[in-house]
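A.B. asks: Need a 3D model of the following:
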Amino acid sequence: MAWNWRPGKNRHESKSAPPLVALTGPGGPNWGARDGSALTRDGYLRNAVAYRCIRMVAEAAASVPLVTAHEAAARLIRKPAPDMVGPAFLEGVYTQLQLHGNAFIEAVTLPDKGAGEEDGIDALYPLQPGRVRPITDGRGWAERWAVRERRGERMLPREAVLHLKLFHPQDDILGLPALAPARRALDLHNASADWAKSLIDNSAKPSGALIWSGHGRMPPEQFDRLKQDLDALYSGAANAGRPLLLEGGLDWRPMSLSPADMDFLEARNSAAREIALALGVPPQLLGIPGDNTYTNYKEANLAFWRMTVLPLAEKMAVSLSVWLDEPLGGDVEVRCDLDRVPALSAERETLWARLEAASFVTPDEKRKLAGLG
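C.D. replies: Just a heads-up that it's a prediction; the model follows:
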């Protein structure tokens, strides 16, 4: 921004052009895109903190056993497809749900079944969320799903696809990726990693300016030789700490701030904590330095299971129960078997001890309170 400054009447007026006052400031930050593919690229594929958090949540939620008394549903949960087992299938679904905010499961039925074979679902296959788009009706609700393939698209009815999503306040159909609110922290963490790598690569080339104090301009041949020497002798990690030799009226003036002044390390740790917070993982479980919310590792791990893992597993169990009711022809109830979760053993032992000490409760009531039926 610039203004033409006009002197007052009491000042000496110059016939030359009025002086120019220019103000400059730093440019605005360059934030990355917030769509699912960009978050997958910058988060899961390029950021160690986001990758580890998503893996922890997905693997922990997939380890929660899903049980049901319905035989056909139990078979699908145990082995959803001929080339896929239950934990691997669930881990992929949970990962896609965090990365894209949406997860799609297709129910596959064989068209030509033999005599005596029951109707229903034969296999479950996860769909890539980036290849699925909703086909809406006049009211804006999804009535079909279009799946992009190598050659065109194929249409699937709404009841053939189980759509899991994370709540999005501005979208009635698709969900919000878990990394989207932490996009700024993710960009900051990645940018600080790039800065640190650049600092290592150029550790022997300090930022600054070489001032020529001779008469006139530096001779072209001397200028070219100086550039070659800087690139060959003072650049790269192999030349770290090498002193800069100056001659012929050259003077070195550093112009950049040190890492301590910029405090990049603390900014990087703060960004890592925000990424872990958005994904529901206590930073203490990742070894990120800083303020620890929980007093010890045990409490942090229990909070991780109770506040992040179990709600995700319960969402899957309830969704499968409702979705499988009609095609399997029965009342399907899928639930999480928390008694087989090792991380909750301490809570389970405490509950059993309290029930054992309760003399006013009958054995049948104790079994019911313990969730044993």
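A.B. asks: alpha carbons only for contacts and neighbour counts from here, please
C.D. replies: Fine.
A.B. asks: for the helix or strand hosting Ala196, packing partners?
C.D. replies: Taking DSSP states H and E as the criterion, Ala196 maps to helix 183-201. Helix 183-201 is packed against helix 264-278, with contacts defined by 3 or more Cα pairs under 8 Å, 6 or more residues apart in numbering; DSSP states H and E.
A.B. asks: The helix or strand immediately after the helix it packs on in the chain: which residues count as buried?
C.D. replies: Using DSSP H and E, the helix or strand that directly follows helix 264-278 along the chain is helix 283-286. Buried residues in helix 283-286, counted by 16 or more other Cα atoms under 10 Å: Pro283, Gln284, Leu285.
A.B. asks: so can I have a markdown table of those residues showing distance to Tyr51?
C.D. replies: Formatted as a markdown table, the buried residues of helix 283-286 follow (distance: Cα to Cα, whole Å):
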| residue | distance to Tyr51 |
| --- | --- |
| Pro283 | 14 |
| Gln284 | 16 |
| Leu285 | 14 |
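A.B. asks: Alongside the first, I'd like the structure of this one:
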Amino acid sequence: MAFWDKFKPTRPAPVTAKSMNRPVFSRVGPGQAVATPHRYDRLSDEGYRQNVIAYRAVGLVARACASVPMRLYRGDDMLSDHPILSLLARPNPRVRGENFIYNLVGYHLIAGNAYALAVGPDGRAPKELWLMRPDTVNVLEGQDGLPSGFEQKVAGKTQRYGARSVLHWKTFNPLSDWYGMAPLEAAALSVDAFNEGSRWNLALIQNGGAPSGVLYSEAGDAPLTDEQFSHLKAEVERRYTGGSNAGRPLLLEGGLKWQEMGMSPRDMDWTAAKNMSAREIAMAFGVPPQMLGIPDAQTYSNYSEARQSLWEDTVIPMLIEIANELTNWLTPMFGDRSLTLKPDLDDVPALEAKRTARFDRIANAGFLSDAEKRRMLGMGKSAKD
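C.D. replies: Down below sits the predicted model:
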């Protein structure tokens, strides 16, 4: 089963509206809407809603990213009060900043694309930020190789926005200049194998814990009549299928015999195959398998090391990327390109052991002065300095 069936591209109709403090219609042209190169609904349903490994992996990464506050700097000075900080703390009346980042990362991981819309009067700083579901957005291809705008279709209505009004955070896609590639696309075969295995196991339970087979007669002079066949089938379904009938012996008469037709779970190496698929799905999201409860996946000696790897290899790089995307998108709207957003990693529990080791190493370095030690630890000057 493939997840990435393509939409047919459509040519949009121009839409205009007056500038208001709400989602604004912007005239964009000329350009052709390039349809998303995969089916977001299939990715979300089969790869996330019906797959416990992907569901848990996305939740771990998104929740970790949402737990880290963003700090705003002008040069080396951290600002404690600024409209950008207020906007990120409460992007719109419906969500807080943590929920906004959680959903932004979730869209990014499931679709490979995440879109945020800045809403406010033209030529002024935005008042609100709204996330747009990836399957409702098309990128409008510009003449210079850059997007000329974005088009959103919701409830049969089409709205267009200028390129600067929308943040498009996407993954690398070697086959598209306009859309990112979802991690679930790389893990599609593993997702299918895991889900089909779960369905097979459920069907096995519902069929009385026995694999499929056939009833046959070696000495029968004539085949069963339609009435006899229907009666026999109904009796087998009534007496020997379903969880309440699991393990009940099959009583045969009239020379009938049972021949098993399917492979047993042992023949299929059931558990090992399912665990292998789960590990591959976890790998696509950059989550250590043992954090998802996958057995026989002890890459790290303990859970603490696996947790630290999740932060260092996946969460922190993603946080830095989010901070850079928001900096490049928001600061020009506030008229100050000297501003920089950075994630505050000082209080992350998973990195406590590493912070302590670094502090001790620097503090015990006799060849460094106190001022040099404070500077390396990110501290300000002391009163003596």
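A.B. asks: still on that earlier bit, from the rest of the structure, what touches the following helix or strand past the helix holding Ala196 of the first structure?
C.D. replies: Sequence order places strand 208-212 as the next helix or strand after helix 183-201 of the first structure, per DSSP H and E. Residues from elsewhere that reach strand 208-212 of the first structure (Cα atoms under 8 Å, 6 or more residues apart in numbering): Met218, Gly249, Leu250, Asp251, Trp252, Arg253, Pro254, Met255, Ser256.
A.B. asks: Check what contacts the helix or strand that strand 208-212 of the first structure is followed by and list those residues.
C.D. replies: Counting by DSSP H and E, the next helix or strand C-terminal to strand 208-212 of the first structure is helix 220-233. Residues outside helix 220-233 of the first structure that contact it (Cα under 8 Å, 6+ apart) are Lys205, Asn239.
A.B. asks: Quick one: average offset of the helix or strand just after helix 220-233 of the first structure versus the second structure, please.
C.D. replies: Moving toward the C-terminus from helix 220-233 of the first structure, the first helix or strand encountered (DSSP H and E) is strand 250-254. Following the fit onto the second structure, the mean deviation recorded for strand 250-254 of the first structure is 2.0 Å by mean Cα distance after the TM-score superposition for the first structure.
A.B. asks: Aligned to Leu97 of the first structure, what sits in the second structure?
C.D. replies: Aligned counterpart of Leu97 of the first structure in the second structure: His108 (TM-score structural alignment).
A.B. asks: With Ala278 of the first structure instead?
C.D. replies: In the second structure, the residue paired with Ala278 of the first structure is Ala284, using TM-score structural alignment.
A.B. asks: Helices of the stretch 51-200 of the first structure, residue ranges please.
C.D. replies: Along the stretch 51-200 of the first structure, counting by DSSP state H, counting those that start in this stretch, helices occupy 71-78, 86-100, 183-201.
A.B. asks: of all those, which lies closest to Ala260 of the first structure?
C.D. replies: Of all those, it is helix 183-201 that lies closest to Ala260 of the first structure, at 12.6 Å by Cα to Cα.
A.B. asks: If we go by neighbour counts, what in that closest one is buried?
C.D. replies: Using 16+ other Cα under 10 Å as the test for burial, helix 183-201 of the first structure gives 183-190, 192-193, 196, 199-201.
A.B. asks: Mind picking the one among those that's closest to Leu265 of the first structure?
C.D. replies: The closest of these, once distances to Leu265 of the first structure are taken by Cα to Cα, is Ser192, at 8.1 Å.
A.B. asks: Between the helices of the stretch 51-200 of the first structure, which one is closest to Glu143 of the first structure.
C.D. replies: Ranking the helices of the stretch 51-200 of the first structure by distance to Glu143 of the first structure, with Cα to Cα as the measure, places helix 86-100 first at 20.7 Å.
A.B. asks: What is the mean deviation of the closest one from its aligned residues in the second structure?
C.D. replies: When the second structure is superposed, helix 86-100 of the first structure averages 0.5 Å from its matched positions, counting by mean Cα distance after the TM-score superposition for the first structure.
A.B. asks: quick one on the thing from earlier: isn't the match of Ala278 of the first structure up against Ala188?
C.D. replies: No. In this structure, Ala284 of the second structure is not within contact of Ala188 by Cα atoms under 8 Å, at 9.8 Å.
A.B. asks: if we can go back for a sec, the helix holding Ala196 of the first structure maps to which residues in the second structure?
C.D. replies: So helix 183-201 of the first structure sits over residues 188-206 in the second structure, by TM-score structural alignment.
A.B. asks: can you check stretch 290-300 of the first structure too?
C.D. replies: Under the criterion TM-score structural alignment, stretch 290-300 of the first structure matches residues 296-306.
A.B. asks: That stretch: how far from the chain's middle?
C.D. replies: 23 Å (Cα atoms, centre = their mean, to the nearest Å).
A.B. asks: Report the buried residues of that stretch.
C.D. replies: Ala306.
A.B. asks: Quick check: end-to-end length of it?
C.D. replies: 14 Å (Cα to Cα, to the nearest Å).
A.B. asks: again with stretch 355-371 of the second structure
C.D. replies: One end of stretch 355-371 of the second structure to the other measures 19 Å (Cα to Cα).
A.B. asks: Kindly report the same for stretch 284-299 of the second structure.
C.D. replies: Start-to-end span of stretch 284-299 of the second structure (Cα to Cα) is 16 Å.
A.B. asks: Ser207 of the first structure is in contact with Ser235, isn't it?
C.D. replies: No. Ser207 of the first structure lies out of contact with Ser235 (Cα under 8 Å); the separation is 11.3 Å.
A.B. asks: Of these two, which one has the most company?
C.D. replies: Taking other Cα atoms under 10 Å, Ser207 of the first structure and Ser235 do not tie; Ser235 has more neighbours (19 against 15).
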